[in-house]
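K.L.:
following is a predicted model, sequence given first.
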Amino acid sequence: MITALLTEGQTVSEVAARYGVHRSWVYRLKARYDDEGEAAFEPRSRRPLTSPSAIPDATVELVLRLRKELADAGLDAGADTLCWHLRRHHRVVISRATAHRILVRHATVTPDPSKRPKSSYIRFEAEQPNETWQSDFTHYRLTTGADVEIITWLDDHSRYALHVTAHHRITGPIVLDTFTTAAAEHGYPASTLTDNGMVYTVRFAGGRGGRTRLEVELRRLGITQKNSRPSHPTTCGKVERFQQTLKKWLRAQPRQPATITALQALLDTFTDEYNHRRPHRSLQHRATPSAAYTTRPKATPGERHSDTHDRVRQDKVSKTGNLTLRHNGRLHHIGIGRTHAGTYVRLLVQDLDITIVDTPPARSCAS
């Protein structure tokens, strides 16, 4: 249009008719060209001069400041958590979508398309506190280079961290001791859920060995024991997610622990923060685990009298006339008599009732 006006010498009416625009637009374009020259050809922003519904700059700055403070402290700093802190501590209410847009606009969110969408998971949650306790342990390296392990007992319903302690190495007796300590403070659960590690269960070890101390104690108390299938870590996803949150917080601390005592002090600090002051995005109304754990009545153990431990073993009487049998995590010696030394036997075991049958080994036939 500018070329038609200035080079071809057409009138404003002719240009407007030629390009199908109003004459006033041709006049405005000509005036802009007279004032700005070639810059008049650049596209102009269509953003309105005012936006009454826009989030105030002070709120945007507050969101970004909270995001940095929480992230530096090693705590969750997602949009849901930010909205909770704004509402509870600053009396500012914005939607989750608004908070997320602010984070994206200021490049504080790193997209990860490879993540599996949350909608693809099948979520389950216990209806009552103490209905199910999840447990797992994770490795941690001190600044001295020494490796230690951290065990956690977590309530499935409320995500309440019941017990978090550090040890040089997690063993079967330590698992039982930590469970008993947590139960002494919070009451016994109706069931437990762990992976199939040997410190928790020997169910997947072929059925030859005796039950662990934890398995024996759970059966005595009437507590149902549940274990995830091999290669299915998401079954115990709540406690594993807790461990990720814990390690993220530990990495953010200015002073890393050099001793197991210093590490335990940090674990106690984090557990208190996690249980009582940190909102949990998976809980209703973004409640804290402590609030969710104390709101509803707690479940209690049932009975497992019909749940016996049955197994069959092949063995050979030793030279001293003994057989060995593992029970409750300990190896016991059963006296048969020296007269039976070297005899092959079969043990039919049901809890503490043992039947020993003389079973000579089958002889191979030579061709």
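P.N.:
Okay, I see it.

K.L.:
only C-alpha atoms for contact and neighbour calcs from this point on.
P.N.:
Will do.

K.L.:
now residue 66, nearest residue through space, not along the chain?
P.N.:
Distances taken as CA to CA, 6 or more residues apart in numbering put residue 82 closest to residue 66, at 7.0 Å, once the chain neighbours are dropped.

K.L.:
thought the one you found was touching residue 62?
P.N.:
No: with contact defined as CA atoms under 8 Å, residue 82 does not count as touching residue 62 (9.7 Å).

K.L.:
tell me which of the two has more neighbours.
P.N.:
Taking neighbours as other CA atoms under 10 Å, residue 82 and residue 62 compare with residue 82 leading, 24 against 15.

K.L.:
which secondary structure elements does the host helix or strand of that one sit against?
P.N.:
Assigned by DSSP states H and E, residue 82 belongs to helix 79-89. Contacts defined by 3 or more CA pairs under 8 Å, 6 or more residues apart in numbering; DSSP states H and E place helix 79-89 against helix 57-72, helix 96-105.

K.L.:
what residues are up against the residue nearest to residue 66?
P.N.:
By CA atoms under 8 Å, 6 or more residues apart in numbering, residue 82 lies in contact with 63, 66-67, 99.

K.L.:
just those now: which is nearest residue 200?
P.N.:
residue 67 (39.0 Å; CA to CA).

K.L.:
count the neighbours of the closest one for me.
P.N.:
20.

K.L.:
same question, residue 30
P.N.:
Neighbour number of residue 30 under other CA under 10 Å is 19.

K.L.:
I'd say it and residue 2 touch.
P.N.:
Yes: counting by CA under 8 Å, residue 30 touches residue 2, with 6.7 Å between them.

K.L.:
please enumerate the shared neighbours of the two.
P.N.:
By CA under 8 Å, 6+ apart, no residue touches both residue 30 and residue 2.

K.L.:
surely residue 314 is within a strand?
P.N.:
Yes: counting by DSSP: H, G, I helix; E, B strand; the rest coil, residue 314 is located in a strand.

K.L.:
which strand or helix spans the residue nearest the centre of the chain?
P.N.:
Note on the chain: the residue nearest the mean C-alpha position is residue 241, at 1.1 Å, using CA atoms, centre = their mean. Per DSSP H and E, residue 241 falls inside helix 237-251.

K.L.:
give the other helices and strands that the first helix or strand past that helix going along the chain contacts.
P.N.:
Moving toward the C-terminus from helix 237-251, the next helix or strand (DSSP H and E) is helix 260-276. In terms of contacts (3+ CA pairs under 8 Å, 6+ apart), helix 260-276 is packed against strand 161-167, helix 237-251, helix 289-295.

K.L.:
apart from its neighbours in sequence, what residue is nearest residue 173?
P.N.:
residue 213 (6.8 Å).

K.L.:
try it against this one:
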Amino acid sequence: MWQSDFTHWPLSDGTDTEIISWLDDHSRFLLHTSAHPRITGPIVIDTFTTTMDTYGPPASTLTDNTMVYTTRLARGNTGQRNQPNGFEQLLADLSITQKNGKPAHPTTQGKIERFHQTLKQWLTAAGPSTTLDELNTQLNQFTHIYNHERPHRALNRTTPAVAYTALPKAEPTMEAFNQIWRVRHDKVDPDGHATLRYAGKLLHLGIGRAHTGATIIILIHANNTIVINKTTGEIIAEHTIDPTHNYQPKKPTPTHQTGTMT
């Protein structure tokens, strides 16, 4: 699970900025932090997807009820809930569970709240930045120190980086064909392949050049995969993974019913 929140921080001339952070709940590993003039919905989505491209998708997220994260408490003129915002829709599309703290109970997001206290103490000691770029440079420096050099009391004095790499990561799942499948999202490359990390190895799945550029959903159960075109819902490939080989050819005859999935 990833926690996220944002906090205010001034530049040397008093200009206000907002810093958004993404923190791994189990290990306290700092996945992302960056400063912006103001945190908006598109910035939440951009920082989340950039972080996901680096570390893979989380099984769930935990945030407060700020409108950039959720509209679940918003009501329109009719008293009905507004449409989900872009971030909520993205999580739903990726089968990622969204969790939100109770209103007026900030302790639910206690780890990210405590993290921002640590960050502000470090920024105070480091001295004020004159520009947003300088502040982001400081944040990059802090990220390395926090993850790799600073032992964490809650982690038995190990660093977040050690704790983060010690255990496998929970990933999104969905139910299909009466089985629970791990979910990965990717895009078919110009060679007609997609990548999949399996048993600690990066494998290449044969999809077909006809699908180059297609955004796909890869479902993984044991050593079986189903590849679905995200736009059309069509099953376009299946594989039986052999981890002794880098390249995984698709099955000539699909096991599951062809057609579309929702």
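P.N.:
Received the coordinates, thanks. The structure presented is a predicted model; accordingly, all values stated were derived computationally and were not measured.

K.L.:
counterpart of the residue nearest to residue 66 of the first structure in the second structure?
P.N.:
The alignment leaves residue 82 of the first structure without a partner in the second structure, by TM-score structural alignment.

K.L.:
what packs against the helix holding residue 241 of the first structure?
P.N.:
strand 133-141, strand 147-155, helix 260-276.

K.L.:
hmm, who's touching the second one?
P.N.:
Yep, that's strand 147-155 of the first structure we're talking about. Applying CA under 8 Å, 6+ apart, the contact partners of strand 147-155 of the first structure are 129-142, 160-170, 175, 179, 182, 239, 260.

K.L.:
list the contacts of the equivalent of residue 215 of the first structure over in the second structure.
P.N.:
The alignment partner of residue 215 of the first structure in the second structure, by TM-score structural alignment, is residue 88. By CA under 8 Å, 6+ apart, the contact list for residue 88 of the second structure reads 69-70, 98.

K.L.:
am I right that residue 88 of the second structure sits in a helix?
P.N.:
Yes: assessed by three-state DSSP, residue 88 of the second structure belongs to a helix.

K.L.:
which SSE is residue 196 of the second structure in?
P.N.:
strand 193-198.

K.L.:
related to what we said a few turns ago, from the helices and strands packed on helix 260-276 of the first structure, which stretch is densest packed?
P.N.:
strand 161-167 (a mean of 20; mean count of other CA atoms under 10 Å).

K.L.:
that strand aligns to what range in the second structure?
P.N.:
Going by TM-score structural alignment, strand 161-167 of the first structure sits over residues 30-36 in the second structure.

K.L.:
if we can go back for a sec, ok, the residue nearest to residue 173 of the first structure touching residue 176?
P.N.:
Yes: using CA under 8 Å, residue 213 of the first structure and residue 176 qualify as a contacting pair, with a distance of 6.6 Å.

K.L.:
overlap in contacts, the two.
P.N.:
Common contacts of residue 213 of the first structure and residue 176 (CA under 8 Å, 6+ apart): none found.

K.L.:
now do the contacts for residue 69 of the second structure.
P.N.:
41, 44, 63, 85, 87-88.

K.L.:
swap the cut-off to 7 Å and go again
P.N.:
Listed by CA atoms under 7 Å, 6 or more residues apart in numbering, the contact set of residue 69 of the second structure reads 63, 87.

K.L.:
wait, a strand at it?
P.N.:
No: counting by three-state DSSP, residue 69 of the second structure is located in no strand; its state is coil.

K.L.:
what's it aligned with over in the first structure?
P.N.:
Checking TM-score structural alignment: residue 69 of the second structure goes with residue 200.

K.L.:
any idea how far residue 143 of the second structure is from residue 84 of the second structure?
P.N.:
Distance, residue 84 of the second structure to residue 143 of the second structure, by CA to CA, to the nearest Å: 32 Å.

K.L.:
in terms of neighbours, single out the busier of the two.
P.N.:
Taking neighbours as other CA under 10 Å, residue 84 of the second structure and residue 143 compare with residue 143 leading, 18 against 15.

K.L.:
next one: the residue mapped onto that one from the first structure from residue 242 of the first structure, what distance?
P.N.:
Under the alignment by TM-score structural alignment, residue 143 of the second structure pairs with residue 271 in the first structure. Applying CA to CA, the value for residue 271 of the first structure to residue 242 of the first structure is 10 Å.

K.L.:
my read: residue 132 of the first structure touches residue 194, true?
P.N.:
No: in terms of CA atoms under 7 Å, residue 132 of the first structure does not count as a neighbour of residue 194; the distance is 10.1 Å.

K.L.:
higher neighbour count, those two?
P.N.:
Taking neighbours as other CA under 10 Å, residue 132 of the first structure and residue 194 compare with residue 132 leading, 26 against 22.

K.L.:
okay, strands next: where are they in the stretch 151-262 of the second structure?
P.N.:
173-176, 179-187, 193-198, 201-206, 215-221, 224-229, 235-240, 247-248 (DSSP state E, counting those that start in this stretch).

K.L.:
turn those into JSON lines, columns for distance to residue 102 of the second structure and mean neighbour count.
P.N.:
Converted to JSON lines, those look like this (distance: least, CA to CA, whole Å; neighbours: other CA atoms under 10 Å):
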{"stretch": "strand 173-176", "distance to residue 102 of the second structure": "25", "mean neighbour count": "14"}
{"stretch": "strand 179-187", "distance to residue 102 of the second structure": "28", "mean neighbour count": "18"}
{"stretch": "strand 193-198", "distance to residue 102 of the second structure": "36", "mean neighbour count": "18"}
{"stretch": "strand 201-206", "distance to residue 102 of the second structure": "40", "mean neighbour count": "18"}
{"stretch": "strand 215-221", "distance to residue 102 of the second structure": "32", "mean neighbour count": "21"}
{"stretch": "strand 224-229", "distance to residue 102 of the second structure": "36", "mean neighbour count": "20"}
{"stretch": "strand 235-240", "distance to residue 102 of the second structure": "39", "mean neighbour count": "21"}
{"stretch": "strand 247-248", "distance to residue 102 of the second structure": "46", "mean neighbour count": "19"}
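
K.L.:
would TSV of those strands with distance to residue 18 of the second structure be doable?
P.N.:
Below are these laid out as TSV (distance: least, CA to CA, whole Å):
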stretch	distance to residue 18 of the second structure
strand 173-176	33
strand 179-187	30
strand 193-198	35
strand 201-206	37
strand 215-221	33
strand 224-229	37
strand 235-240	43
strand 247-248	45
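
K.L.:
let me know which of those strands is the nearest to residue 25 of the second structure.
P.N.:
strand 173-176 (18.4 Å).
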